[in-house]
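Novice: Just need the structure, nothing else, for what follows:
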Amino acid sequence: MTHAPGTTGAQHPALPADSPGPHSRRLGLIAVVATFGGLLFGYDTGVINGALAPMKDDLGLTAFTEGFVVSILIFGAAIGALVGGRLSDRYGRRHNILMLAAIFALGTIGCVLAPSWQVLALFRFILGLAVGGASATVPVYLAEVSPYERRGSLVTRNEVMIVSGQFAAFVINAIIFQLWGEHDSVWRFMLLVAVAPAILLFVGMLRMPESPRWLSSQDRESEALAVLKQVRSPERAEAEMAEVRALAEEEKLAQTGGWADLAVPWIRRLLLIGIGLGVFQQFTGINSIMYYGSQLLEDAGFSAEAAILGNTLFGLASVLGISVGILVMNRVNRRTMLLGGFGLTTSFHLLVGLAALLMPDNSVKPHALLVFAVLFVFSMQGTIGPLVWLLLAEIFPLKIRSFAMGVCVFCLWMANAGVAFGFPPVVSSVGIAPTFFIFAGLGVFALIFIATSVPETRGVTLEQFEDTFKAAHAEKG
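Specialist: Coordinates of the predicted model:
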């Protein structure tokens, strides 16, 4: 396997240092505003956890309609990722995020006012389109406005906001239920909270710039340079613009941009790597915990009340894990962190399975399972979770970056749907231990895939990585 140079994180010799200044504060503000898309992603996927019980009573959901209402958002997200990537390539990253903010608000209000489960499902699907579009667009936008030295930490902020949104949903649901739990429509208040960040995202993005790399791909060179000067020192902006311009010219000659590019072996290889990363991220089973954590803990032996409390620990572990991950993201190579992350999650899968299989049924057993599951969530969200999103935003050529991201995130969401649908019946039929042994087996395959296929991207610009990977793999097919 040939890796990109500069994996030690050394300064790129052709570019001046990314010195601090007013442009650094501007870049930080852009990251804060854009990642409200991640916050909405997290809240809208997590809020159903606490809202489902009162929603079921209020709308008379059956087992089938309950599953349909929950899962329809996932399918909407898969489609939204695929379509959102194409729209982002055609109309721009900023334009896409503005549109997604409006769809978030529309979908949320529609869910809040839904008179029946059919209407609720329709607007949950619309929300899913926004969730998927945000998952494919925001990381690319952040990667393209960031200097390569800070790209890891800035792109990872989106994952921080995703897990923070999920945790916020768990906490806000608990608070609202305590205040208005006697009302049949309490679930509507839980969902309504998401309107506020949607409005903030829309208003904030009106004042944010477009991606300089997308502008360059549209031959809007002066605008691209003006944006770079907002988020870089003048010397760095000029030097970086020269690299962007040179690569854009090469890509025009190569006629990159869509499905036809899959005929190019090195691009097809990158797409398969991206799909593998997305699928294996979901096959860790992280969303089996985030969607069904309370049910899993009850099956392990906790009371219903204790299971709800334990479920909030999963949300807290997510936030703490990603917080630790972002601190070390730019200090450790991507491949090293991925291999370590899958090693940890696979180990905790085995520990959960062995505890469920071998420990006697006493008061210690459920607490042991909780500890191992919390450590699994912490490990996954501190390594695999953010790194996969970061790598997907880094590895693809400019002209197909959002298109390829959309394809990969579509596959990621479909794997998510498979885990979400499969986890409850598998646990019910074979038990906790065999289910987590399956996850451990998938983790071994993931380790082999990363060791043999995934390239290193740390310490190089997006353009340098592309140039190096293309040179190394163009003739391999």
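
Novice: all contacts plus neighbour counts: C-alpha atoms, from now on.
Specialist: Fine.

Novice: So Leu87 versus Pro139, what's the distance?
Specialist: As judged by CA to CA, to the nearest Å, Leu87 and Pro139 stand 15 Å apart.

Novice: So those two - more neighbours on which side?
Specialist: Legend: neighbour count by other CA atoms under 10 Å for Leu87 and Pro139, higher for Pro139 (30 against 19).

Novice: Quick check: buried residues in the host helix or strand of the more buried one?
Specialist: With elements delineated by DSSP states H and E, Pro139 resides in helix 117-145, which encompasses its position. Along helix 117-145, these residues count as buried under the neighbour rule (16 or more other CA atoms under 10 Å): 117, 120-145.

Novice: can you give me the helices for the stretch 51-200 of the chain?
Specialist: Here the stretch 51-200 of the chain has its helices, by DSSP state H, counting those that start in this stretch, at 63-91, 93-112, 117-145, 151-180, 186-192, 195-205.

Novice: so what does the longest one touch, helix or strand wise?
Specialist: Applying 3 or more CA pairs under 8 Å, 6 or more residues apart in numbering; DSSP states H and E, one finds that helix 151-180 makes contact with helix 36-46, helix 48-59, helix 117-145, helix 186-192, helix 304-328, helix 384-394.

Novice: Which of those sits closest to Leu82?
Specialist: Taking CA to CA as the measure, the helices and strands packed on helix 151-180 were each checked against Leu82, and helix 117-145 came out nearest at 7.6 Å.

Novice: quick one more, to check against the first:
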Amino acid sequence: MSVAGPAGAIKNRQPSNHKRALRTVTIISTFGGLLFGYDTGVINGALPYMQEDLGLTPLTEGLVTSSLLFGAAFGALFGGRLADRNGRRKMIMVLAMIFLVGTLACTFSPSTEVMIAARFVLGLAVGGASVTVPVYLAEVSPSARRGRIVTQNELMIVTGQLLAFIFNAYLGNTFGETGGIWRWMLVIATLPAIALWIGMTFMPESPRWLASMGSFGETLSVLQRIRSEEEARKEFEEVKAMAVEDYKSKMGSWKDLGVPWLRRIFVVGIGLAVIQQITGVNSIMYYGTQILAQSGFAREAALTANIANGVISVLATFVGIWLLGRVGRRRMLITGQIGTTTALLLIGLFSLILPEGSARGFVILSLTVTFLAFQQGAISPVTWLMLSEIFPLKIRGLGMGASAFVLWTVNFMVGFGFPQLLAAIGLSSTFFVFAVLGVGAIAFAAKFVPETKDKSLEDVEHYFKNAAAVKTEATAGAGAS
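Specialist: Next comes the predicted model:
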């Protein structure tokens, strides 16, 4: 069986090739995560040089940083819906072009106003990638390996941030006195954007999206490319059955949230998005160099020391991927929240009691590294994985898009408000605020977040339906008595 078109030049492969094909799909599509990471991390080192060239104040510094996040909120909101309508693969290719255009616009920005607008455009691609790539990976992955495969996108995100920190440190320390060095820091992101667009022209469409469109022949062909023959046949029947069940409502709408079990999933998704961001993780990822400079490091030394934050993020993500195959998602999430909240409390405490000229800078660096170990090793991979898992096909684009919109909106508030909080109340009080929010995040995770480990996407949907049915019966029984 074969399918016409660049995404569908798919022929039945020998069983020994299906793992290689799945691995290739994973690597190529997660270049979207690499771009996500690089474009959010590069501002960390570029900002001090922009301050000099563009004359940034704390307000415009926050705007330059957070305009990308504001754009990402809308990219996430509409990206999921567009991916539902036009396909995951086509959406990722469009995002690659927006990454390229946005990066070039940022690189050649002549003023603060143009930079803010260009960062907003770049944010549209970052937000779109944040929802489309995890969903695409979840839908092409076998249930037994879904956790490991989807979280490889998180690994690529933190790898992108680490690469940004390394290039920032190298360029800043080597050519720091050269005018406009920040432009070279930014333009590097054009390379993975081009690679993503070229690579996705050869990748298959999501089999679950194809099934939702009624293209069952193409669905089977894609599954045969990335599964063994037996696995492809078995999964095809499951996917087909679920797609037929949802066929009349394949494009979910806000009206669907009138159904209690769908509304419950939606609330859990929004909550996951909020608690991932109110840890304040991106205050460190965006302003780590400034935090270290305020803690006692010189500017160039802070650029170099900040690489430690990137290294621990990558290493912790490797650990998180390993743990996902062995530990429940819910347990990992709660443990991560406890760890990050404790680290935030200690950052606030030590930045308050340790005087300048002491080892304060190294103590704060060790605590930011500890914070990121819990954040990137537990909270972030679990959040993006669960958001790609919990929504049924019927509202997957809507739910993922809305959740990511909220996530990026909270991210925007952190990115915009952090430099002003820092100027108004100081380093220690700012981190005490994040610690208090962390306590609320722990309480939400413990009360509302379900376990999804070792469940297929169809199993997760049936779980929520059954839970709602049991609750309805219990309510009816209580009313009758």
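
Novice: what about the helix holding Pro139 of structure 1, distance to the chain center?
Specialist: 11 Å (CA atoms, centre = their mean, to the nearest Å).

Novice: Tell me what angle that helix forms with helix 48-59.
Specialist: Between helix 117-145 of structure 1 and helix 48-59, the angle formed by their directions is 160 degrees, by axes from the mean of the first three to the mean of the last three CA atoms, to 10 degrees.

Novice: how close does helix 117-145 of structure 1 sit to structure 2?
Specialist: Compared with structure 2 after fitting, helix 117-145 of structure 1 deviates on average by 1.0 Å (mean CA distance after the TM-score superposition for structure 1).

Novice: In structure 2, what range does that helix match?
Specialist: Following TM-score structural alignment, the aligned partner range for helix 117-145 of structure 1 in structure 2 is 112-140.

Novice: picking up where we left off before, what's the closest of the helices and strands packed on helix 151-180 of structure 1 to Ala105 of structure 1?
Specialist: Between Ala105 of structure 1 and those, the shortest gap by CA to CA is with helix 117-145, which sits at 8.5 Å.

Novice: residue in structure 1 matching Leu22 of structure 2?
Specialist: Under the alignment (TM-score structural alignment), Leu22 of structure 2 pairs with Leu27 in structure 1.

Novice: what's the helix or strand encompassing its match in contact with?
Specialist: Leu27 of structure 1 is part of helix 22-34 when elements are defined by DSSP H and E. Taking contacts as CA atoms under 8 Å, 6 or more residues apart in numbering, the residues outside helix 22-34 of structure 1 that touch it are 97, 138, 142, 145-146, 154, 157, 200-201, 204-205, 208, 229-233.

Novice: filter those to the buried ones?
Specialist: 97, 138, 142, 145-146, 154, 157, 201, 204-205, 208, 229-233.

Novice: ok, of those, which one's closest to Thr284 of structure 1?
Specialist: Where these are concerned, and distances follow CA to CA, Thr284 of structure 1 has its nearest neighbour in Arg157, at 21.2 Å.

Novice: Need the winner for burial among the helices of the stretch 51-200 of structure 1.
Specialist: When you average the neighbours per residue for each of these (mean count of other CA atoms under 10 Å), helix 117-145 leads with a mean of 26.

Novice: how many degrees apart are it and helix 93-112 in direction?
Specialist: Relative orientation of helix 117-145 of structure 1 with respect to helix 93-112: 160 degrees, computed using the same axes, to 10 degrees.

Novice: same for helix 117-145 of structure 1, what does it pack against?
Specialist: Here helix 117-145 of structure 1 is seen to pack against helix 22-34, helix 36-46, helix 63-91, helix 93-112, helix 151-180, helix 212-217, helix 384-394, helix 401-430 when contacts are counted using 3+ CA pairs under 8 Å, 6+ apart.

Novice: Switch those over to CSV, and while doing so, append distance to Gly276 of structure 1 to every line.
Specialist: Output for those, formatted as CSV (distance: least, CA to CA, whole Å):
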stretch, distance to Gly276 of structure 1
helix 22-34, 26
helix 36-46, 22
helix 63-91, 16
helix 93-112, 24
helix 151-180, 19
helix 212-217, 26
helix 384-394, 10
helix 401-430, 8
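
Novice: Which among those helices is found nearest to Leu350 of structure 1?
Specialist: So among these, helix 401-430 is nearest, using CA to CA, at 15.3 Å.

Novice: what angle sits between the next helix or strand after that closest one and helix 401-430?
Specialist: Stepping forward along the backbone from helix 401-430 of structure 1, the first helix or strand reached (DSSP H and E) is helix 432-453. For helix 432-453 of structure 1 against helix 401-430, the angle between stretch directions is 150 degrees (the same axes, to 10 degrees).

Novice: what range in structure 2 matches helix 432-453 of structure 1?
Specialist: When structure 2 is aligned by TM-score structural alignment, the counterpart of helix 432-453 of structure 1 is residues 427-448.

Novice: how close does the residue nearest to Thr107 of structure 2 when sequence neighbours are not counted get to Gly397 of structure 2?
Specialist: With sequence-adjacent residues excluded and distances taken as CA to CA, 6 or more residues apart in numbering, Thr107 of structure 2 is closest to Arg183, at 4.9 Å. According to CA to CA, Arg183 of structure 2 and Gly397 of structure 2 sit 35 Å apart.

Novice: can you list the helices and strands packed on helix 151-180 of structure 1 in CSV and add distance to Ala355 of structure 1?
Specialist: Putting these into CSV (distance: least, CA to CA, whole Å) gives the following:
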stretch, distance to Ala355 of structure 1
helix 36-46, 28
helix 48-59, 26
helix 117-145, 35
helix 186-192, 36
helix 304-328, 17
helix 384-394, 24
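
Novice: Relative to Trp180 of structure 1, which of the ones you listed is closest?
Specialist: Checking these against Trp180 of structure 1 by CA to CA gives helix 186-192 as the closest, at 6.1 Å.

Novice: Structure 2: matching residues for that closest one?
Specialist: Under the alignment (TM-score structural alignment), helix 186-192 of structure 1 falls on residues 181-187 in structure 2.

Novice: what's the mean deviation for the matching stretch versus structure 1?
Specialist: On superposition with structure 1, the average gap between stretch 181-187 of structure 2 and its aligned counterparts reaches 1.7 Å (mean CA distance after the TM-score superposition for structure 1).

Novice: To Ala224 of structure 1, which of the helices and strands packed on helix 151-180 of structure 1 lies closest?
Specialist: Go through those one by one with CA to CA and the one that ends up closest to Ala224 of structure 1 is helix 117-145, at 10.3 Å.

Novice: if we can go back for a sec, so which of the buried ones among the contacts of helix 22-34 of structure 1 comes closest to Thr383 of structure 1?
Specialist: Each of these was scored against Thr383 of structure 1 by CA to CA, and Arg157 proved nearest at 13.1 Å.
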